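Peer 1: give me a model of this one.
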Amino acid sequence: MTRRGRALREGVYWIVCFEAQRAAELYLKALHLALTALHPYTHDLVELLESLKDAGLEPPEELYTYADALTPTARWPGIQAGSLSATTEG
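Peer 2: The predicted model follows:
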């Protein structure tokens, strides 16, 4: 069984959300690379979707809802949306 499968079975849901966010981020960056040979340097899925418009794609609106749900709380478990600056404070 994979690490993700074990985590899901054992109720460690934050790692499943983290892996889902990371998979979506890497997919969107790969799509950017395929279309433009570049990718934005961000973990924010909404920003990655928005920047696809510059490449001539119009992502479906529902993707923005899912992307917003995974960013940033899935990438940094325990951080509330809008409080990302807490990670940079000493």
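Peer 1: only C-alpha atoms from now on, for both contacts and neighbour counts.
Peer 2: OK.
Peer 1: show me where the protein has helices.
Peer 2: Ranges of helices in the chain, per DSSP state H, are 3-10, 13-36, 45-52, 61-70.
Peer 1: list the buried residues for the first one?
Peer 2: Think helix 3-10. residue 4 (16 or more other CA atoms under 10 Å).
Peer 1: just the angle between that helix and helix 13-36, please?
Peer 2: Inter-element angle recorded for helix 3-10 and helix 13-36: 150 degrees (by axes from the mean of the first three to the mean of the last three CA atoms, to 10 degrees).
Peer 1: got a list of contacts for helix 3-10?
Peer 2: 13, 15-16, 19 (CA atoms under 8 Å, 6 or more residues apart in numbering).
Peer 1: before we compare anything, build this one as well:
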Amino acid sequence: MYLGGTFISILKSNKTALLLIIVSYIVYGFVFIIPFLHLDLKTKIICCSALYITSHVIFWAGTAIIGKSILRSHILVNLLNRLKILKSNNF
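Peer 2: Got it, this is the predicted structure:
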């Protein structure tokens, strides 16, 4: 997705924020690994919940560093994609 030249320059200047966003996706990926480990069900639920919440906190911290303009465009793009899905499903 291309949001303009400013998006590229913001990401180049804020490597810490970009690193936080990448780490959040890696943490979120562990949510899909936990169910296959030999742990109790209660432990799996707690681990998955903790990883899910942690990944979102890290992601939003990274986007807060990048700035409000990128944050708004991310929310707008997600909203538009959801509306397109709803429209294509004829709801």
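Peer 1: tm score of chain vs chain?
Peer 2: With the length set by TM-score structural alignment, normalised by the length of the first structure, the two chains reach a TM-score of 0.36; 59 aligned residues with a CA RMSD of 4.6 Å.
Peer 1: winner for burial among the helices of the first structure?
Peer 2: helix 45-52 (a mean of 19; mean count of other CA atoms under 10 Å).
Peer 1: that one packs against which elements?
Peer 2: helix 13-36, helix 61-70 (3 or more CA pairs under 8 Å, 6 or more residues apart in numbering; DSSP states H and E).
Peer 1: related to what we said a few turns ago, now the contacts of helix 3-10 of the first structure in JSON lines, with distance to residue 35 of the first structure?
Peer 2: Below are the contacts of helix 3-10 of the first structure laid out as JSON lines (distance: CA to CA, whole Å):
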{"residue": "13", "distance to residue 35 of the first structure": "33"}
{"residue": "15", "distance to residue 35 of the first structure": "30"}
{"residue": "16", "distance to residue 35 of the first structure": "29"}
{"residue": "19", "distance to residue 35 of the first structure": "24"}
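Peer 1: so which of those comes closest to residue 51 of the first structure?
Peer 2: Proximity to residue 51 of the first structure was ranked across those by CA to CA; first place goes to residue 19, at 22.0 Å.
Peer 1: tell me the contacts of that closest one?
Peer 2: residue 4.
Peer 1: swap in residue 26 of the second structure?
Peer 2: Residue 26 of the second structure neighbours (CA under 8 Å, 6+ apart): none.
Peer 1: so it versus residue 13 of the second structure, what's the distance?
Peer 2: Look at residue 26 of the second structure and residue 13 of the second structure: by CA to CA, to the nearest Å, they are 22 Å apart.
Peer 1: chain neighbours aside, what residue packs nearest to the spatially most central residue of the second structure?
Peer 2: When CA atoms, centre = their mean is applied to the second structure, the residue found nearest the centroid is residue 59 (5.2 Å). Nearest residue to residue 59 of the second structure in three dimensions, chain neighbours excluded: residue 21, at 4.9 Å (CA to CA, 6 or more residues apart in numbering).
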